[in-house]
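**Student:** The sequence isn't on hand, but the structure is:
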């Protein structure tokens, strides 16, 4: 991007709507807009105060394209730090394109993905982690994602990193000073204070790195595999959780031959429920492939639900034998991923008597009763699933890492600061420690954008939408 260029793009979603907003940013943004805008009161946009809105028409020569509202933001007091004009026009795709084409013919060029936010970063309106949070905020589809993105965009994460970096930079300067007076053998950096700072930085970095495990599942949704024998009600349970007929429900065993996925919001957290093919011995090749995929989905999931058909407990072998079979099946599924949260659900519990439920509960102490058909126990299931997520950090407004680039930089910074700590313990010379301190500063600077390059910026902003 050339810093003297003026860019234009549709800032709202493409397609027809009540209104659309076209954003223009750059040194000549207000000047160009002023030439193409005729105020109903005869105002000249260039002489108007910043943060004002004006009614008029966008004109192409003698042709009126639309009646619009133009918002004026004069740099540096704008989103991008440049002069900005935002045109609120009617939402016809034809009108949108006509106005954009008009601006392109009058000195603007089409903005690239994320270029308005890139301008804001280059003009010091936000750091790099805050800029990335803009994209996360736009993509947020539940309360938790929105909360984390808002906290990061407001500088919660960057402020924490910036403080650590500044404190470490002060000591780095003193260590560099020691190197200039190496022959005098003096210490300007108090080693006791330095050790205390290094320990504090290490603790903060460890907390941030560990938070990624929570942040990653919150951002991408927590995968929950629903497994069990054919026709136990897995698809009905999925429909009950989603509150819609998403999965095919049939009395024919083996109806679900592939996994079906959908996501719902529980307590502000996204859960991706996976309705898998029923597990049973079969000679059907297609169904066998589905069962193989079921075990793959168990490996990929964060939580596993084993669903058992409670109505079958009345027939065939004795109740005790049935319960032993259920226990064996539960242990088999649990053994596939022993570290993952596991729920044993007895479906169709509305067909059981209170005495039967009591007896089953005594034998299968971890069992939870549910009726996917009537909805009984569905809310309790949702609460149990929510308890599996460590939302304490979220509730306490702690910084949670969701960005894999930040995670990688934090890991590298942690490795470097651990080397510094080792150097202090072993009383290494200042010149050797200075190398590791600089490396730590570099990786912390990568997060906020104090250390950057064109390739990194290109990769980050390429994931933005046009117009932001």
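**Tutor:** Sure, I can see it. These numbers were taken from a predicted model, which means no experiment stands behind them.

**Student:** C-alpha from now on. contacts and neighbour counts both.
**Tutor:** OK.

**Student:** How about the secondary structure of residue 86?
**Tutor:** Of the three states, residue 86 takes strand under DSSP: H, G, I helix; E, B strand; the rest coil.

**Student:** ok, the residue nearest to it when sequence neighbours are not counted to residue 170 distance?
**Tutor:** Distances taken as C-alpha to C-alpha, 6 or more residues apart in numbering place residue 23 nearest to residue 86, at 4.5 Å, with adjacent residues excluded. Distance, residue 23 to residue 170, by C-alpha to C-alpha, to the nearest Å: 42 Å.

**Student:** Compare the two (neighbour count), which wins?
**Tutor:** Shown here are residue 23 and residue 170; by other C-alpha atoms under 10 Å, residue 23 has more neighbours (24 against 11).

**Student:** quick one: what helix or strand has the more buried one in it?
**Tutor:** Assigned by DSSP states H and E, residue 23 belongs to strand 17-25.

**Student:** Flag every buried residue along that strand.
**Tutor:** Across strand 17-25, burial judged by 16 or more other C-alpha atoms under 10 Å covers 20-25.

**Student:** Same list, those residues, but as JSON lines with distance to residue 251 please.
**Tutor:** As requested, these are arranged in JSON lines below (distance: C-alpha to C-alpha, whole Å):
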{"residue": "20", "distance to residue 251": "50"}
{"residue": "21", "distance to residue 251": "52"}
{"residue": "22", "distance to residue 251": "54"}
{"residue": "23", "distance to residue 251": "56"}
{"residue": "24", "distance to residue 251": "59"}
{"residue": "25", "distance to residue 251": "61"}
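
**Student:** quick one: which of those is nearest residue 458?
**Tutor:** Among the buried residues of strand 17-25, residue 25 lies closest to residue 458 (C-alpha to C-alpha), at 19.2 Å.

**Student:** Second structure follows, compare the two:
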């Protein structure tokens, strides 16, 4: 049911600033606005056209609260699909509260989280996946997540799903028609065309489902654990990657007792680097806790950088480095591991020959030489990290799924489509196939909001910010 009351909220960030924007939406939005607004030119807000700006004052009786600009958006031409005004006032928190309290006394109520976007959905201005993209757009903090949110907000994902649902619905109607004429044993749905459609839907669903792995890391960032023995330069590497003195650097082994995290955007992709405590045998209780946390962070990371001191590698007569690499690979087989040899700037010509011999013994395919102190090889490391991300999908503007709810619905829809395919190939009766088709249509509808309920909407919009 579409709400008929009028809501108000601060649409700009809370706190003091140069200006603030207060949004009012609902049947009585313009009428209530006219009760507290006095135009400089004497205009009546109720008689003004949509998409117009008006200079004047917000007044409470004879008291002038602020000079403001009021924007008017009428009916279906507004963001919410209903009458809306936006009051641009000075950014004082006192002024903001005075205006909002005045609007509440005149008949508005405070908007709930995401209620403006919820009304936009209920009024048919956007489907549910587009509404969810609004929240993703607001929270996007890198180019890639922004690009995906914009594509979804423009309807790229929902259009693809709606088209599949429409084609499946057409065949479902023919299957249902066959049930009405079951006694006459007629077929209205061409089985060959139907199987071709099911194959195409299955292919598209699998592609969308597979894209979630990329979408999830783009949306949430890729956690990268920097691990290694004490004093190999983990903190120096973190500082070099971030191009700032984020972590304390010292010649004293065990300086990093706790994990330090910071994020870096590389070509539009967010990477969250975690500088961990050095791994070694120790009797220091505090350092031991830090080492325990190191292994916890490796568990959480999607990529592991194993840092080695080039000089230590030269004197590694027992091949302990190779053993350590194999140990990490065996313990975390699903995680990409990059072996990073640091401090190559300290190698003289003689040491370099010994160093190259040791590298041939290690014989690890993903190995990068760097000098974190002099920032040499850092770009090579960044390029290697990017290689783990399928950025081609972004460049080709392919649909990428980032929402867990969508991912779950796609998995369920795929399961139903595969049941229909099995039924078709096994010559099952139309009434049995119709049940699975209806379920597939239901899961498609869940994504776009053609099938919904109050609990689902409550869960989705509760995560929005107030004012949007």
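**Tutor:** Sure thing, it's come through. Quick caveat, the model's predicted, so the values are computed rather than measured.

**Student:** Next, the TM-score between them, please.
**Tutor:** Scored against TM-score structural alignment, normalised by the length of the first structure, the superposed chains reach a TM-score of 0.96; 463 aligned residues with a C-alpha RMSD of 1.4 Å.

**Student:** for whichever helix in the first structure runs longest, packing partners?
**Tutor:** Secondary structure of the first structure per DSSP state H: the longest helix is helix 191-220. The helices and strands touching helix 191-220 of the first structure, judged by 3 or more C-alpha pairs under 8 Å, 6 or more residues apart in numbering; DSSP states H and E, are helix 143-153, helix 156-180, strand 269-275, helix 404-425.

**Student:** and these, which is most packed in?
**Tutor:** Ranked by mean neighbour count, these are led by strand 269-275 with a mean of 24 (mean count of other C-alpha atoms under 10 Å).

**Student:** average gap between that strand and the second structure?
**Tutor:** Mean deviation of strand 269-275 of the first structure relative to the second structure after superposition (mean C-alpha distance after the TM-score superposition for the first structure): 0.7 Å.

**Student:** What helices and strands are in contact with that strand?
**Tutor:** helix 143-153, helix 191-220, strand 222-227, helix 234-242, strand 260-266.

**Student:** rewinding a little: sort out which residues of the longest helix of the first structure are buried, please.
**Tutor:** 194, 197-199, 201-202, 204-205, 208-209, 211-212, 214-219.

**Student:** How about stretch 245-257 of the first structure?
**Tutor:** 247, 249, 254-257.

**Student:** which residues touch residue 48 of the first structure?
**Tutor:** If you count contacts by C-alpha atoms under 8 Å, 6 or more residues apart in numbering, residue 48 of the first structure has them with residue 72.

**Student:** Quickly note the distance from it to residue 423 of the first structure.
**Tutor:** From residue 48 of the first structure to residue 423 of the first structure the distance is 60 Å (C-alpha to C-alpha).

**Student:** Residue 338 of the first structure too?
**Tutor:** Between residue 338 of the first structure and residue 423 of the first structure the computed distance is 40 Å (C-alpha to C-alpha).

**Student:** same question, residue 112 of the first structure
**Tutor:** 46 Å.

**Student:** what do you get for residue 161 of the first structure?
**Tutor:** 23 Å.

**Student:** Tell me how many other residues crowd residue 322 of the second structure.
**Tutor:** Using other C-alpha under 10 Å, the number of residues around residue 322 of the second structure comes to 17.

**Student:** Equivalent analysis for residue 123 of the first structure, please.
**Tutor:** Going by other C-alpha under 10 Å, the residues that sit close to residue 123 of the first structure add up to 17.

**Student:** That one reaches residue 81, doesn't it?
**Tutor:** Yes: the pair residue 123 of the first structure / residue 81 is scored as a contact, 5.8 Å apart, by C-alpha atoms under 8 Å.

**Student:** Quick one: residues contacting residue 60 of the second structure.
**Tutor:** Neighbours of residue 60 of the second structure in contact, by C-alpha under 8 Å, 6+ apart: 36, 102.

**Student:** Comparing the lengthiest strand in the second structure with the first structure, how large is the average distance?
**Tutor:** When the second structure is parsed with DSSP state E, its longest strand is strand 63-73. Mean deviation of strand 63-73 of the second structure relative to the first structure after superposition (mean C-alpha distance after the TM-score superposition for the first structure): 0.6 Å.

**Student:** Would you mind getting the angle between that strand and strand 17-25?
**Tutor:** 60 degrees (axes from the mean of the first three to the mean of the last three C-alpha atoms, to 10 degrees).

**Student:** Please identify the buried residues of strand 63-73 of the second structure?
**Tutor:** Result for strand 63-73 of the second structure [16+ other C-alpha under 10 Å]: buried residues 65-73.

**Student:** the strands in the stretch 251-400 of the second structure, which residues?
**Tutor:** Ranges of strands in the stretch 251-400 of the second structure, per DSSP state E, counting those that start in this stretch, are 260-266, 269-275, 303-309, 337-342, 367-369.

**Student:** Distance to residue 457 of the second structure added to the ones you listed, as a markdown table?
**Tutor:** Below are these laid out as a markdown table (distance: least, C-alpha to C-alpha, whole Å):
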| stretch | distance to residue 457 of the second structure |
| --- | --- |
| strand 260-266 | 32 |
| strand 269-275 | 29 |
| strand 303-309 | 35 |
| strand 337-342 | 41 |
| strand 367-369 | 48 |
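
**Student:** Any idea which of those strands gets closest to residue 440 of the second structure?
**Tutor:** Nearest of the strands of the stretch 251-400 of the second structure (C-alpha to C-alpha): strand 269-275, 33.7 Å.

**Student:** How far off centre is stretch 119-128 of the second structure?
**Tutor:** On the basis of C-alpha atoms, centre = their mean, to the nearest Å, stretch 119-128 of the second structure is displaced by 21 Å from the centre of the chain it belongs to.

**Student:** Could you pull up the residues touching residue 344 of the second structure?
**Tutor:** Taking C-alpha under 8 Å, 6+ apart as the contact definition, residue 344 of the second structure lies against 310, 369-371.

**Student:** Right, I'll call it a day here.
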